[in-house]
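Chemist: build me a model from this:
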Amino acid sequence: MSSKVPMTVVGAQRLREELQRLKTVERPAVIEAIAEARSKGDLSENAEYDAAKERQGFIEGRIMELEDKLARAQIIDPKDLSAEDKVVFGATVRLEDADGNEVTYQIVGDDEADIKENKVSISSPIARALIGRREGDVVEVKAPGGVREYEILQVAYL
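Modeler: Sure, this is the predicted structure:
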């Protein structure tokens, strides 16, 4: 897989921090747990050893995944964008639905998406509907719960 992975500066930093934690805290801890479980004798019936080895496999897999994503990262700083008020990756968009409710989303990479932080993935239905549109446009979003309509009130590059 050699395709670029779009992510914001903040998203890339979070992945770097997770990678650092896995390498400097989690990996040494699981190696120690394996050594301790090994010292207890028979490995064929040692649940602690099996659990530690499984955890080690997960950690090593995640380290490889993060290193790959960071190597392929196309880091985009929304502050540097000049998209002429268009909704693009990294943009923060304030929307109003048909009932007059307002919501604000930032369009981010798949690994950064967190609805609690109002960050939606570039591959989500709402982001796909918004990309390329401008303030004042009305968009229809085909979501699992049905079609929803939003008016774009503001596009910002924060």
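
Chemist: from here on, contacts and neighbour counts on C-alpha atoms
Modeler: Fine.

Chemist: the strand ranked longest in the chain: which residues count as buried?
Modeler: Ordering each strand of the chain by length in residues (DSSP state E) puts strand 146-156 first. Buried residues in strand 146-156, counted by 16 or more other C-alpha atoms under 10 Å: 150-156.

Chemist: also this sequence, please, to line up against the first:
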Amino acid sequence: MSGMTGAPTGQTRKQRILDQIIQQLSRDLELLLSAARTAHEASIHEDNVPENKYDTMGLEASYVAQGQANRGQEIRQAVQEYRFLTLHPFDDDSPIRLTALVTLRAGDDGTAKNVFIGPREGGLKVMDQGEEVMVITPASPLGRSLIGRQQGDCIETGSGAGIREYEIVQVG
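Modeler: Presented below is the predicted three-dimensional model:
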């Protein structure tokens, strides 16, 4: 957790996490665009010219290529959004909002979890000095539970048997 002695805190840590998010998304984009090119080439390759109306190999490859191109555009937009993201400072009394780095402690087993509230790409995980940080968005269930809360608050997320309780240990 970032509150430990010698651990990085504040804007420096968040900038490092932001840089890692951008790097990871950029790598994902490169891989996806390469896969899209391969799928496009497969869709137009002479071996995939339909021999009859039931031969859909080329059509299927073109659908895959289009889906990958669409996802590539989404990642490209996310990279731009993160590049221009302003990291907001937080103190003990600041309500949680976009760009907060939040450390949560699970009520059932005491495990710690670090989340960065970003505009897109919820679920993306990056490592910061041996600690996993997961990106969540304000629209996610956990994000909705955190927005507007403060350090020291407790939240619940999930439903039924899947309800989890967390204490907000730190907001940076």
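
Chemist: what does the TM-score come to for these two?
Modeler: The TM-score (TM-score structural alignment, normalised by the length of the first structure) is 0.65; 146 aligned residues with a C-alpha RMSD of 3.5 Å.

Chemist: show me the strands in the first structure, by range?
Modeler: Under DSSP E, the first structure gives strands at 5-8, 73-76, 92-97, 102-108, 119-121, 138-143, 146-156.

Chemist: about what we covered before: ok, residues contacting the longest strand of the first structure?
Modeler: Contact with strand 146-156 of the first structure is made by 85-87, 91-98, 134-142, as judged by C-alpha atoms under 8 Å, 6 or more residues apart in numbering.

Chemist: now do that strand against strand 138-143, angle only.
Modeler: Relative orientation of strand 146-156 of the first structure versus strand 138-143 (axes from the mean of the first three to the mean of the last three C-alpha atoms, to 10 degrees): 130 degrees.

Chemist: distance from strand 146-156 of the first structure to the middle of the chain?
Modeler: 22 Å (C-alpha atoms, centre = their mean, to the nearest Å).

Chemist: now do it and strand 102-108, the angle between them.
Modeler: 80 degrees.

Chemist: ranges for the helices of the second structure?
Modeler: 10-44, 57-83, 141-146 (DSSP state H).

Chemist: so the shortest one matches what in the first structure?
Modeler: Under TM-score structural alignment, the match for helix 141-146 of the second structure in the first structure covers residues 125-130.

Chemist: residues near the residue mapped onto Glu17 of the first structure from the second structure, how many?
Modeler: In the second structure, Glu17 of the first structure lines up with Arg27, judged by TM-score structural alignment. By other C-alpha atoms under 10 Å, the residues close to Arg27 of the second structure number 11.

Chemist: for Asp42 of the first structure, see how far away the residue lying closest to Arg38 of the first structure once chain neighbours are set aside is.
Modeler: Counting by C-alpha to C-alpha, 6 or more residues apart in numbering, Arg38 of the first structure lies nearest to Tyr49, which is 6.5 Å off, once chain neighbours are set aside. In this view, Tyr49 of the first structure and Asp42 of the first structure are 10 Å apart by C-alpha to C-alpha, to the nearest Å.

Chemist: of those two, who's got more company?
Modeler: Tyr49 (22 against 10).

Chemist: can you find the partner of the more buried one in the second structure?
Modeler: So Tyr49 of the first structure corresponds to Gly58, using TM-score structural alignment.

Chemist: cool, thanks, talk later.
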